[in-house]
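S.K.: no FASTA, just this:
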């Protein structure tokens, strides 16, 4: 997110720094940041569409208020179908929250141990992933393993992999980015391996476990493991600047409605998704909100403690330089400010 400078710099250097910074900051981001704050969430969504997003869905679940879903733009731009509140969306790395909950449950069940190593769980990777004997499951959950990120491979999103084996092959026999536990670096490879470990421990696809132990108890019936479980008409179209085609047919894992994600994140933060010592285990290994990105789809699952509100934001347009990511973070912050203003002026 692009932020104003926190430190004051005086005299000529301030002028030079300001001119230099503004020259390299896209004016659209400056405009979005400086525009007067709208009074309503819907006005903010409409403004976001004017900034260039093709479609948006926002779900808000605030304690003491009825849940609300807002939409703007297109569900399918080519067919001129307006954005739908119950559209399915590719939630990308938000799925890591579901994975981490599953890990906590399996640890509580005694099927996994946070202190066992990658070598213990997948011994075939010894010698192919550096420090496999020292990388614990906990380190992988927390992104402290040092294992390189397979999606950082050159031109990955131009020709994405389709299987576990293809994805893993991109980082095998490469040096670690740091020694296990000595640093932090977000790596999708960690969760590629965690999903494999869960599959091996369970003896079946771990999404079945997620469905049985998380989705079904919360009555989340609009969350799916992939495109093969849904019809394409249910899926919101995704667009990438400079790419001529709708990206909805590309397989990128979990899909869900904004409402389903919101109810899950609410249960994650209020603890109702857990039982026994699961919440304690989860709190020791992972966070309680997340964002996701795949071409055509940006998603944000936020919890604002001061508002006691879950806010889910889906944007159906991405771009190569990630300007839209910065823009969406500006819009997210403005949505939070609108909610704060509404709370402060509420007669209750």
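M.R.: On my side now, so go ahead. Since the model is a prediction, treat every value here as computed from it, not as a measurement.

S.K.: Could you use CA atoms for every contact and neighbour count after this?
M.R.: OK.

S.K.: Show me which residues of the lengthiest helix in the chain are buried.
M.R.: Criterion DSSP state H: the longest helix present in the chain is helix 323-345. Neighbour counts over helix 323-345 (16 or more other C-alpha atoms under 10 Å) mark 323-325, 327-328, 330-332, 334-339 as buried.

S.K.: what do you get for stretch 305-319?
M.R.: Those buried within stretch 305-319 under the rule 16+ other C-alpha under 10 Å are 309, 310, 311, 312, 313, 314, 315, 316, 317, 318, 319.

S.K.: okay but the last one is in contact with residue 293, surely?
M.R.: No. With contact defined as C-alpha atoms under 8 Å, residue 319 does not count as touching residue 293 (10.7 Å).

S.K.: which residues in the chain form helices?
M.R.: Going by DSSP H, the chain shows helices at 12-24, 27-34, 41-50, 95-108, 118-121, 137-141, 164-169, 188-202, 206-210, 258-270, 278-283, 323-345.

S.K.: Quick check: which of these is nearest to residue 66?
M.R.: In terms of C-alpha to C-alpha, the element of the helices of the chain nearest to residue 66 is helix 258-270, at 12.3 Å.

S.K.: structure B:
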């Protein structure tokens, strides 16, 4: 029997910093990156939380709410977009470690007759290829009808539309594959919808309950959850602002905090905080969340084709995990995410000793460039730079 019990997120607190405040001072040059990004790119607010071992520091510029002038806070919630993929990948890898399934299984094994038509064949696609984005499946978010609904003015009319995973998978399957399974790489949310469906089929529980039971609750991630049909973000949260992807700097700004995240679900629908994300990624990077075999598989990455993912050179992708090499030569590991009105980025050193989570509460400008600059600045700061790199 499938578990359909709704999830109720906990209060907006999380793993505490050493002094309990989350507000130890950040390096001056890191604060300068925040201030400059807000001033030059017009971001409403930009926050960063830096975790060194068990110590945390927090910095911000701009506002969580431009109407009230409320400042950004370390415990505030926001939508994390594709960082959701890391949670989904871990759940599938844990099921492999438990012997419930194998990443070498085909999609057909778990979802019979679903992935068929237009050259798509679930009998030839493995679960690992779903996570590594090498399945070749069309990314449903690029479907013309979906683009009309969620980009530009159409988003204001359709942001509360509800979708089932099956609907969006069928949308993807109306298109031929981008390439044969395992013979290329394309950023693909469809694969993570299928992964979420397989997690539910294999466990008899919802994806939301699996995240709560196996990751959020054991780690004390009290601001981290998978929304259901609710449109609001409960508790302390940043307002999310959008120009509907218009490029003009004077384009109207809309508050799009409330939306139905079912169109993103296991590929990008979760909510979290910088506090929780730092705690989660530190545990993952240390090797606390997966057995060694699955950890190694998750972190086995391949270069991403130029122009097909982050506009940063020297990026690689594994299974819900990526690495990028910064301008200063340091390599960091983690994941980023974007959804209407929100960008976030959480990356750290390979041993998890230093993890940095960033959030910008809008969807314009060059957030990824700002994130990369801040990471590079932080790792070059004497007070933060880990020994040995």
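M.R.: All right, it came through fine. Computed from a predicted model, the values in this text were never measured in an experiment.

S.K.: Could you quantify their similarity as a TM-score?
M.R.: The TM-score (TM-score structural alignment, normalised by the length of structure 1) is 0.79; 303 aligned residues with a C-alpha RMSD of 2.6 Å.

S.K.: still on that earlier bit, mind putting the helices of structure 1 into TSV with distance to residue 86 of structure 1?
M.R.: Below are those laid out as TSV (distance: least, C-alpha to C-alpha, whole Å):
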stretch	distance to residue 86 of structure 1
helix 12-24	38
helix 27-34	27
helix 41-50	16
helix 95-108	18
helix 118-121	39
helix 137-141	31
helix 164-169	30
helix 188-202	28
helix 206-210	21
helix 258-270	7
helix 278-283	29
helix 323-345	20
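
S.K.: can you tell which of those is closest to residue 156 of structure 1?
M.R.: Nearest to residue 156 of structure 1, of all these, is helix 164-169, at 9.8 Å by C-alpha to C-alpha.

S.K.: and that closest one, what other elements does it pack with?
M.R.: helix 188-202 (3 or more C-alpha pairs under 8 Å, 6 or more residues apart in numbering; DSSP states H and E).

S.K.: list the helices and strands the longest helix of structure 1 packs on?
M.R.: On a contact count with 3+ C-alpha pairs under 8 Å, 6+ apart, helix 323-345 of structure 1 meets helix 27-34, helix 41-50, strand 317-318.

S.K.: quick one: the first one to helix 41-50, angle?
M.R.: Computed by axes from the mean of the first three to the mean of the last three C-alpha atoms, to 10 degrees, the angle separating helix 27-34 of structure 1 from helix 41-50 equals 170 degrees.

S.K.: what's helix 27-34 of structure 1 aligned against in structure 2?
M.R.: Aligned by TM-score structural alignment, helix 27-34 of structure 1 falls on no residue of structure 2.

S.K.: ditto for the shortest one
M.R.: Correspondence between strand 317-318 of structure 1 and structure 2 is established over residues 362-363, with TM-score structural alignment as the criterion.

S.K.: Give me the contact list for stretch 114-130 of structure 1.
M.R.: With C-alpha atoms under 8 Å, 6 or more residues apart in numbering as the contact definition, stretch 114-130 of structure 1 has outside contacts at 107, 132-138, 147, 171-176, 197.

S.K.: Show the buried residues in those residues.
M.R.: 107, 132, 133, 134, 135, 136, 137, 138, 147, 171, 172, 197.

S.K.: Residue in structure 2 paired with the fifth one?
M.R.: Read it as residue 135 of structure 1. In structure 2, residue 135 of structure 1 lands on residue 125 (TM-score structural alignment).

S.K.: Give me the buried positions along stretch 284-298 of structure 2.
M.R.: Applying 16+ other C-alpha under 10 Å to stretch 284-298 of structure 2 flags 284, 285, 287, 289, 290, 294, 295, 298 as buried.

S.K.: Tell me which residues are up against that stretch.
M.R.: The contact list for stretch 284-298 of structure 2, computed with C-alpha under 8 Å, 6+ apart, reads 90, 93-94, 96-97, 283, 318-321, 348-353.

S.K.: Now the two most distant members of the residues you listed.
M.R.: With C-alpha to C-alpha as the measure, no two of the contacts of stretch 284-298 of structure 2 lie farther apart than 96 and 353, at 27.2 Å.

S.K.: can I get the buried residues of helix 323-345 of structure 1 in JSON lines with distance to residue 235 of structure 1?
M.R.: Listed next are those as JSON lines, based on distance: C-alpha to C-alpha, whole Å:
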{"residue": "323", "distance to residue 235 of structure 1": "24"}
{"residue": "324", "distance to residue 235 of structure 1": "21"}
{"residue": "325", "distance to residue 235 of structure 1": "21"}
{"residue": "327", "distance to residue 235 of structure 1": "23"}
{"residue": "328", "distance to residue 235 of structure 1": "20"}
{"residue": "330", "distance to residue 235 of structure 1": "25"}
{"residue": "331", "distance to residue 235 of structure 1": "23"}
{"residue": "332", "distance to residue 235 of structure 1": "22"}
{"residue": "334", "distance to residue 235 of structure 1": "27"}
{"residue": "335", "distance to residue 235 of structure 1": "24"}
{"residue": "336", "distance to residue 235 of structure 1": "27"}
{"residue": "337", "distance to residue 235 of structure 1": "30"}
{"residue": "338", "distance to residue 235 of structure 1": "29"}
{"residue": "339", "distance to residue 235 of structure 1": "28"}
